[in-house]
Each structure stands twice: as structure tokens, then as C-alpha cells.
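Asker: curious how this folds, go ahead:
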Amino acid sequence: STPRQIALYRALIELGIAKDTPAFGHLPYVMGEGNKKLSKRDPQASLNLYRERGFLPEGLLNYLSLLGWSIAEDRDIFSVDELIAAFDIKDVNANPARFDLKKCEHINAEHIRMLDVKAFTEACGPWLKAPFAPWAPEAFDAEKWTRIAPYAQTRVTVLSDITDNVDFLFLDEPVEDEASWTKA
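Answerer: Here you go, the predicted structure:
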């Protein structure tokens, strides 16, 4: 598709809309489960899936930026400004990158912990209401939530984890998770 993009830019230059043709670069393929090339049809490739699970845009962008590229050997967590300042197409690895959900979740969890408590409580808002919350709307106590939020913030990987971490505050009966009991 690059020749078409170059032709499009040439036309835009002739029309006076663009000043010059940018330099183009290619990023490596991203491999999914089973080391198969990730396709737009794969559920793993859907941004909606990550939004619904409660990934922060900053966390997901941080992880995706590091696929096939590295800024530093000793850390994985970067702000958007750090990523932009450090990016150089020459540092992009030509080999395919492998999508690692655990690492993506880890980076997202770190970005959640970097939020101030007010931003965290607001970001969790959708998961504290129907259809995500297992409690009745009138059972939710905003004051209790505000008090527990700093502690819950240290325990979640994605925002959708919040309901499992605070449900005991708003449900009449405790949730019994047989799988957890068998692990204990």
C-alpha cells in the first residue's frame, strides 16, 4: 500500500494541501496465540475487548509501543511523552513481536497505580454500576467506595477487576467462589 500512499501525497502536494511526502516505515507483525500472525479478525486484536475489560488507554498504548521496539533495558513503564520523545524508527526490530497478555496486564496495572486516587475512583465508575456490578444500585455506598479505593487500587490489574475486590462491601451475602476455596 506504500506506493498508493506516496501517489496520494504527490496529489496532495500538487493541490497545495500537503508540503511533502513523509518518510514511511514498516513495523513488524504481531504474533498472537500459537505464534500465528495476529489478524484484524482475531478477538485478541479488538480494541473494544481491552476497553471492555478496563485497560487504561495509557497502559495499552505503553504496551503496544514496546512491541518490536525498546526504549530501556531496565524498565517497561513509560508515559506517552517519554514514548514520543524516545521513538526512532531505526530502533524498531524487524522480527515479529509476540503479544503477551500477562505483560500487557502488568503494564496496565502499573499505570493504574500511577493514577491519583480521584482519577482511579472516577475511572472505576462504569464497573461499579449495572450491568457490571453484582449488587443492587441502591446498595452502592459512595462514601465506603471512596474510603476503600486507595487500597483497591493496589490490587487490580484492569478496571473490571474492581467489582471482585469490593463486592463484599455492597452485597448482603458474601460471594462464595468454589474455585478459590479448592486452591486454599
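Asker: could you use CA atoms for every contact and neighbour count after this?
Answerer: Will do.
Asker: off-centre distance for stretch 91-101?
Answerer: Stretch 91-101 sits 17 Å away from the centroid of its parent chain (Cα atoms, centre = their mean, to the nearest Å).
Asker: contacting residues for the residue nearest the centre of the chain?
Answerer: By Cα atoms, centre = their mean, the chain has its centre lying nearest to residue 60, at 2.7 Å. Neighbouring residues of residue 60 by Cα atoms under 8 Å, 6 or more residues apart in numbering: 104, 107, 108.
Asker: would you do the same for the sequence below? I want to compare the two.
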Amino acid sequence: MAAPRLRIAPSPTGLFHVGTARTALFNWLEARRTGGTFVLRIEDTDVDRNLLEAADGIQRSMEWLGLDWDEGPFFQSERRERHIEAALSLAEAGWAYWSDPMPLAPDGKPERYDGRDRDRGLERAPGRALRFRSPDEGSTRVTDLVRGEPTFPNAVLEDFGLLKGTGGPLFLLANVVDDLDMAITHVVRGEDHLSNTPKYQLLWEAIAPGTPLPLFAHLPLIVNEKRQKLSKRRDKVALEQFRDEGYLPEVMGNFLALLGWSPANGRERFRIDEVVKEFSLADVVPSSAFFDLKKLDSFNGDAIRELGADDLLERVRPFLGGWDPERARPLLSEVQTRIVRLDGVAPMVDFLYLDEPAWDDASWEKAVRQTSGATAGLLGTVADGWARCRWDVEAVREVVVEAGAAAGLNLKKAQAPVRVALTGRSVGPPLFESTVILGRAEAVRRVRAALERVPPPPA
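Answerer: Sure, this is the predicted structure:
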């Protein structure tokens, strides 16, 4: 038996959707498990909506996930003549006929085609579309690895288009012709394509009678917390966005694999290469898969905390906008315990790089209130002490402890305005380690500058 051949065939009309990413992953897993071939095909027949950058984005996103392909990328637009040739052969064989444009409905869109040209014997002419002659009787049964054998009455299948009035091939024609020519053995896609599958089968059998159909697997719908289908207008669905926010690629692959499938042992955290031997399309469930952002954040936070120091440093680098991560290295082990995404690092360490910290007025006002009117004296004492003390974590901490005690404040309250003075915020990495990294001169300067923000005592 020939080795399986699977494909992912996204359209380059926008950002790479997490649903497409899940489909690509399941195809890749099945190909790798079976020793088959994984093909990348860009379905760019919709020339009015195609975006050049989207085709590049598809490839970058798959590379980011670690999904390597064995053949391609192939572009459907480069096979246009082959698609037209196949359509004209169907017309010659009586499987297709020419049709005039449908009149426009009140909303400006063409009316639904009603078969009016089926028996008119129209010739090919500019503006005429070519339609497939769907059977009137019987039914078409689809064998699906996920959904069993759904059956579709042929009477409900319209005579679907093969060639546009402009002469260009339509999606379904190009899809079937390319799958035939590329010897695709498995068609794995989202359940929203299930209704097209009887048309796909009829077209396949008309073009290549006797050629075995591919195995179908229609993956479950991915839904949000309201059990609604993920929508790019409402939900976060672009894989590029998750990448740019600092989700780890291995975590994203792990999470996507669980959208419709799970290992037999019930384990939820794994590397994709660990489950290649376990994965099977036959184990995919048909029920909707919940895209649980809280679970994704939990997975990602856990994975970030498991990173070694050098690995974390390199992964953080793209999120620091050109800043040298080495300066923040001493703080990263603490920072990584507090974030769930890599884009959370910069706001916690930006004070090390900025000439002036990003100031949060609310944090400052709260810190001043906590010191009960002692802020100015406290900061002045800290600045003077830091200007003279030994410059290490223990010494700078002791200065704040003593300054707080002199003002009648415990360490928690005493360090609050000091932290805001240095970092601009009320929360962040360990204060005294941060102070030492910032350096004596800059730390003293910032504390003295904060003195100018202390409100005068009431008259």
C-alpha cells in the first residue's frame, strides 16, 4: 500500500487562523506517524482577495510551529490552465454545461441558481459560467474517519460552478483537480467543509472514474467560551498575534493538538514530537473544541517557568525592542515566575533601560498615602544613605529599613515610594536587586527627582 499523502491548503486572504493551524498540525501529525508525505499548497484562486504577504505569513507561521513540509509550497494560480482543461473535459463528457449569469436580487447579489440553463444546450461564450450537472436522484455517502458515514440526498445539491463567467476556475474544481494530480490520500479539514464533500466526491468520480477517493476527516468546530464559532471579528484567532504576544511555539502546538484529540493516558502537557506515535485521526472526536484562553495562559506560564536562564534570555530578546537582555539577566529568574507571556517581561524591566521610568500616578499617590506624610523625609534619607553605603543588595536594603524605622514605617510601607521612584510602578521584580543593577548614581538621581513630586504638607 502506498504511503499516505496529506496536504494543508490555506487561502492567502488574511492572517493565519488558529483553526487552519490546528488543521495543519493534525495533517502533519498523521503524515509523520504513518511515514507519509505532507504537502503545502496555497489555494490562491480568489485573486480579488489574495494578499501576497498572507502567503508569506502562512509559511512563517508553520515554520514557527515547527511544521515542516515535504513538498511545496505549490500555488494553485500556477495550475490555472490545468484546472480549465479538466473543466472543459467535463463539459465534453456531458458532466457540465454552460450557464448565463443569474439576475441580481434586491440586495444586489445574484439570485440562487435554479437549474434554468441545464437543458438549454448553451455554447461557451463570454460571461457564461460552467456548471457541474449534479444527479437528480439517489444520494451520496461520505466515509469520514471522524463522523462515520453521513449521507446527502443528491436532490439538494445545486449545480455548482466550475468556471466563472470570466473563465477562471472556482475553488472546488481546483481543489479536486489538485488533490487528484498530487495523489492526495487523506483530506483532513474543518467540519465547515463537510457540506462540500458530496460535491467533491461527485466531481472526483466524474474527472477520474475508478480512482479511489481519499479518506476524509472533518475536524470539530473550534468555539469560544460562549460556544460560538471562533470569529476573527470577535475573537483572537490570528496565530501571528499569539506569537507576537509571547506564547511559546511548543506550547501553542501542544494546545492546538488538544482541540479535538487527547492522548490515551489523558496527559495534557507534552511536546509535539512526543505524541507523533500516539496520534491517530481515528481518535479525533466530532464534538466542538473549546479554545480555552485561560488554559493556554496556564500552559504558557508553566512552560516559561521551566525555561533555563540562557534559553529564557534568548526568547526574551525579540520582546525588548533592541534593549540588551543581559542587563536584565539577574532579574529574569524572578520575572519568569510572574508572567504568562513573554511580552510581560518588558513592562517589568523597562526601568533599567529608560532615561526616566514610565510613571504611574496612581501608584505614586497610593505609596505617598501609605507613608502618612513621611515621604519626603524618607526619600531624602534613602538618597543620602545610598550615596554613601556599600553597593550591594544587603546594604541598599538596610538603608531603606533604617530610613523606614526612623519614620515609624515597616519595610513594606517604606519601600513603596522608593519602588515607584525607581521603576515608576508599584509592582515589579525584587526592589533591592533592581536598585543594584540600576547603579548608584542613577538610583540616587531618581529618588531625588521623586522628591519633587511629593505634595507639600497641608497648611
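Asker: coming back round to it: so what does the residue nearest to the centre of structure 1 match up with in structure 2?
Answerer: Aligned counterpart of residue 60 of structure 1 in structure 2: residue 252 (TM-score structural alignment).
Asker: now do the SS call for its match.
Answerer: When classified by DSSP: H, G, I helix; E, B strand; the rest coil, residue 252 of structure 2 comes out as helix.
Asker: now swap in residue 216 of structure 2 and tell me
Answerer: strand.
Asker: residue in structure 1 matching it?
Answerer: Residue 216 of structure 2 maps onto residue 24 in structure 1, by TM-score structural alignment.
Asker: name the nearest residue to that match, ignoring sequence neighbours.
Answerer: Distances taken as Cα to Cα, 6 or more residues apart in numbering put residue 2 closest to residue 24 of structure 1, at 7.7 Å, once the chain neighbours are dropped.
Asker: and the one you found, how many residues sit next to it?
Answerer: Residue 2 of structure 1: 10 surrounding residues under other Cα atoms under 10 Å.
Asker: measure it to residue 20 of structure 1 for me?
Answerer: Applying Cα to Cα, to the nearest Å, the value for residue 2 of structure 1 to residue 20 of structure 1 is 15 Å.
Asker: where do the strands sit along the stretch 151-300 of structure 2?
Answerer: With DSSP state E, counting those that start in this stretch as the criterion, the stretch 151-300 of structure 2 has strands at 151-153, 161-163, 186-190, 215-219, 222-223, 289-290.
Asker: how about residues contacting stretch 69-81 of structure 1?
Answerer: 58, 61-62, 66, 83, 86-87, 91-93, 107, 110-111.
Asker: let's see that with 6 Å instead.
Answerer: Applying Cα atoms under 6 Å, 6 or more residues apart in numbering, the contact partners of stretch 69-81 of structure 1 are 92, 93.
Asker: got the end-to-end distance for it?
Answerer: Terminal residues of stretch 69-81 of structure 1 lie 16 Å apart, using Cα to Cα.
Asker: show me how far that stretch is from its chain's centre.
Answerer: For stretch 69-81 of structure 1, the distance to the chain centre is 15 Å (Cα atoms, centre = their mean).
Asker: list the buried ones in that stretch?
Answerer: 69, 70, 71, 77, 78 (16 or more other Cα atoms under 10 Å).
Asker: what do we get in structure 2 for the third one?
Answerer: Aligning on TM-score structural alignment places residue 71 of structure 1 opposite residue 263 in structure 2.
Asker: right, and the helix or strand after the top helix by length along structure 2?
Answerer: What stands out as the longest helix in structure 2, according to DSSP state H, is helix 18-34. For helix 18-34 of structure 2, the succeeding helix or strand toward the C-terminus, using DSSP states H and E, is strand 37-42.
Asker: what's that following strand aligned against in structure 1?
Answerer: Against structure 1, strand 37-42 of structure 2 falls on no residues (TM-score structural alignment).
Asker: how far away from the center of its chain is that strand?
Answerer: 19 Å.
Asker: how big is the angle separating it from helix 18-34?
Answerer: When axes from the mean of the first three to the mean of the last three Cα atoms, to 10 degrees is applied, the directions of strand 37-42 of structure 2 and helix 18-34 differ by 160 degrees.
Asker: what is the nearest of the buried residues of stretch 69-81 of structure 1 to residue 176 of structure 1?
Answerer: residue 77 (35.5 Å; Cα to Cα).
Asker: ok, so what distance separates that closest one from residue 60 of structure 1?
Answerer: Counting by Cα to Cα, the gap from residue 77 of structure 1 to residue 60 of structure 1 is 11 Å.
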